[in-house]
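Novice: give me a model of this one.
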Amino acid sequence: METTTVATNNTFVRQCIIKFIHDIEKQYSINVIFACEGGSRGWGTHTDDSDYDVRGIYILSEEQYMSVSKSKGILSGFSQTIPQTNVLFDYIFIDFRKFLKRNIFNEKNQLNLILQSKTWYINKIPQDILCQLKISLPIPLKGIKGHLNDLVKQLKNVQKISPKKALNCLIYGLQLIHIYMYNSFPFYSCQEEIEFLQNQMVNNEDKLNMEQKQNVQLDNIVEDFKIDQILDKFKQYLELKQHNQSSIPEQDNQIIQKFIQDIMSYKYNNTIQSLTPSQLDQIFRKMLSYKYQNVE
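Specialist: Model (predicted):
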């Protein structure tokens, strides 16, 4: 089915999604304090016909939290159609209190990564709280590995790998490499992550030339995982996807699968820190008292 002319208008699509978010707020008496684009459009690996993956956080009033009736916690919908188009979008909104509770020493919570996305629809979180959350929430190491493990199962004994699946493997792999090297959240945008890693490698090489090896771990990881090759493959597969190619070259299958295997078996012993329950409660209380100003 062909995409209608209006569906290619990103401004129109954005306005429709923001209107949908406001309608959700009215329907459920909630206040969406953060909404962004996830998935391929958040990563920057989308094509014109890619769907939209809207992810967000909402908050209730203090009276609602004190009520005996419980919040749904998570609101979600899949394959929603944007009016006047055949463009699809999915959405997941999580209650802020539930979001914080799930983050106590939780390395599986993939929703932590949405705060790294720069493709916002709505942001009402105060800058100081947003910065604190970005730095202090647990990095979802196990969640990323879980996605990679699922991909390994899907690719087992497969002769042809689609560019989309190959890119997903490299995206999660590069995210893990970032965590291994810097014990911090990776970039959400693939382009930002690639540029960051390339700059780090160049800077480290310059210091090596001056006999000032600054990051031995970086140097070893670049060599062990053949990062230069992986970054080149990423660009190739992105081009294949944009040209609607059905598969990557068969000789690359082993490269992808070995990359995943090496990444998954890497010994990473750093302890991932988290906010304490009392700190999370302070953030929650501050958000309840905040007078929201929307940034769209």
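
Novice: hey, let's count contacts and neighbours off CA atoms from now on
Specialist: Noted.

Novice: what helices and strands are in contact with the host helix or strand of H22?
Specialist: Taking DSSP states H and E as the definition, H22 sits inside helix 10-28. Packed against helix 10-28 by the contact rule (3 or more Cα pairs under 8 Å, 6 or more residues apart in numbering; DSSP states H and E) you find strand 31-38, strand 120-123.

Novice: ok, now which ones touch the closest residue to K164 other than its chain neighbours?
Specialist: Excluding the flanking residues, the one nearest K164 by Cα to Cα, 6 or more residues apart in numbering is K241, at 6.4 Å. Contacts for K241 were tallied using Cα atoms under 8 Å, 6 or more residues apart in numbering; they are 47, 163-164.

Novice: how close does K241 sit to H46?
Specialist: Distance, K241 to H46, by Cα to Cα, to the nearest Å: 8 Å.

Novice: I17 too?
Specialist: Distance of I17 to H46, given as Cα to Cα: 17 Å.

Novice: between these two, who's got more neighbours?
Specialist: Per other Cα atoms under 10 Å, whichever of I17 and H46 has more neighbours is I17, with 20 against 17.

Novice: how many residues are close by Q251?
Specialist: Residues lying near Q251 (other Cα under 10 Å) number 10.

Novice: and what about it, helix, strand or coil?
Specialist: Following DSSP: H, G, I helix; E, B strand; the rest coil, the label given to Q251 is helix.

Novice: for comparison, sequence B:
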Amino acid sequence: MEGIIKEELKCIEEMHNVKILYACESGSRAWGFPSKDSDYDVRFIYINHPDWYLSIDDKRDVIELPINDLLDINGWDIRKALKLFRKSNPPLQEWLLSDIVYYQKYDFINNLRALSSEVFSPISCFYHYLNMARNNYREYLQGDQVKIKKYFYVLRPVLACKWIEQHNTMPPILFKDLVESTLSEGALKTQINLLLDRKIQGEELNLEPRVNVINEYIDLEIKYLEAYIKTVNFEASDPTSKLDELFRKTLLEVWSS
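Specialist: Down below sits the predicted model:
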């Protein structure tokens, strides 16, 4: 599959006259709990030719391929990526942490990673994960019968919030690392690990009776996290000049030859 993905990325470069700087896996595969039928969520950052940026008109800064049952591939222009990075965009921060890297060239992504701690906003990331947890919990896990696999899409953001509270840094991307670092041994952790084992082994985790110990934990934590974030103050420095410099440096590195 990796070969197919790399071929698709090469076609994107040729079709759109861009250079891809970085491509990685996002979603359940990167988080460590793919299903047997999970698609590949490929995300990439690319750079256009310098002339593309010298225009009085705004241009589309996203490249997306049609989604099919196997592949979901889309990417952001470097300027869009840097603007979102300046806001500590959590999905982009997760791309930088992905263990599944399909392509990396030039110095851009290493330079971007070096700035991650400087631009990280605990409040921005906390609210991103908290809202994800609340929305998924409300939509999928309220009945006596629930979509069991949706527990991962609530627990992961809840545990990410707990990590930010405790460490004030971007959370690990792997779900199992979050579980190990934030939860003590006991019935809750045991139930979560049982579900994780079932999902990784390819079981169809559809409608089943709710897992009360997990629901009770989520209920309590969401209420706690909602109260906690209101007490947090954070003053962010402005990294714009450094990101401008990185943008110009990357343009020269990629296109000077």
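
Novice: tell me the most buried of the helices and strands packed on helix 10-28 of the first structure?
Specialist: For these, ranked by mean neighbour count under the definition mean count of other Cα atoms under 10 Å, the leader is strand 31-38 at a mean of 23.

Novice: tell me the angle of the helix holding H22 of the first structure relative to strand 31-38?
Specialist: Helix 10-28 of the first structure and strand 31-38 are oriented at 140 degrees to each other (axes from the mean of the first three to the mean of the last three Cα atoms, to 10 degrees).

Novice: how about the helices of the stretch 151-296 of the first structure, start to end?
Specialist: Secondary structure of the stretch 151-296 of the first structure (DSSP state H, counting those that start in this stretch): helices at 163-182, 190-209, 216-224, 227-242, 253-265, 277-289.

Novice: and the third one, what's buried?
Specialist: What it means is helix 216-224 of the first structure. 218-219, 221-222 (16 or more other Cα atoms under 10 Å).

Novice: next: stretch 32-39 of the second structure.
Specialist: For stretch 32-39 of the second structure, the neighbour count (16+ other Cα under 10 Å) marks 32-35, 39 as buried.

Novice: cool, stretch 47-55 of the second structure as well?
Specialist: The neighbour-count check on stretch 47-55 of the second structure (16+ other Cα under 10 Å) flags 47-48 as buried.

Novice: how about residues contacting that stretch?
Specialist: By Cα under 8 Å, 6+ apart, the surrounding residues in contact with stretch 47-55 of the second structure are 17-21, 77-78, 251, 255.

Novice: for the residues you listed, work out which two are farthest apart.
Specialist: Greatest spacing in these, by Cα to Cα: D77 and W255 (15.1 Å).

Novice: so which of the two has more stuff around it?
Specialist: Using other Cα under 10 Å as the criterion, D77 of the second structure and W255 rank with D77 on top: 20 against 12.

Novice: the equivalent of that one over in the first structure: what's it in contact with?
Specialist: Matched by TM-score structural alignment, D77 of the second structure corresponds to D95 in the first structure. For D95 of the first structure, the contact set (Cα under 8 Å, 6+ apart) comprises 57-60, 71-74.

Novice: tell me, how many residues neighbour the aligned residue in the second structure for K153 of the first structure?
Specialist: By TM-score structural alignment, K153 of the first structure lines up with R138 in the second structure. Neighbour count for R138 of the second structure, taken as other Cα under 10 Å: 11.

Novice: what's the answer for E203 of the second structure, then?
Specialist: Residues contacting E203 of the second structure under the criterion other Cα under 10 Å number 13.

Novice: and it? What does it align with in the first structure?
Specialist: E203 of the second structure maps onto H243 in the first structure, by TM-score structural alignment.

Novice: counterpart of stretch 239-247 of the second structure in the first structure, which residues?
Specialist: Counting by TM-score structural alignment, stretch 239-247 of the second structure lines up with residues 276-284 of the first structure.
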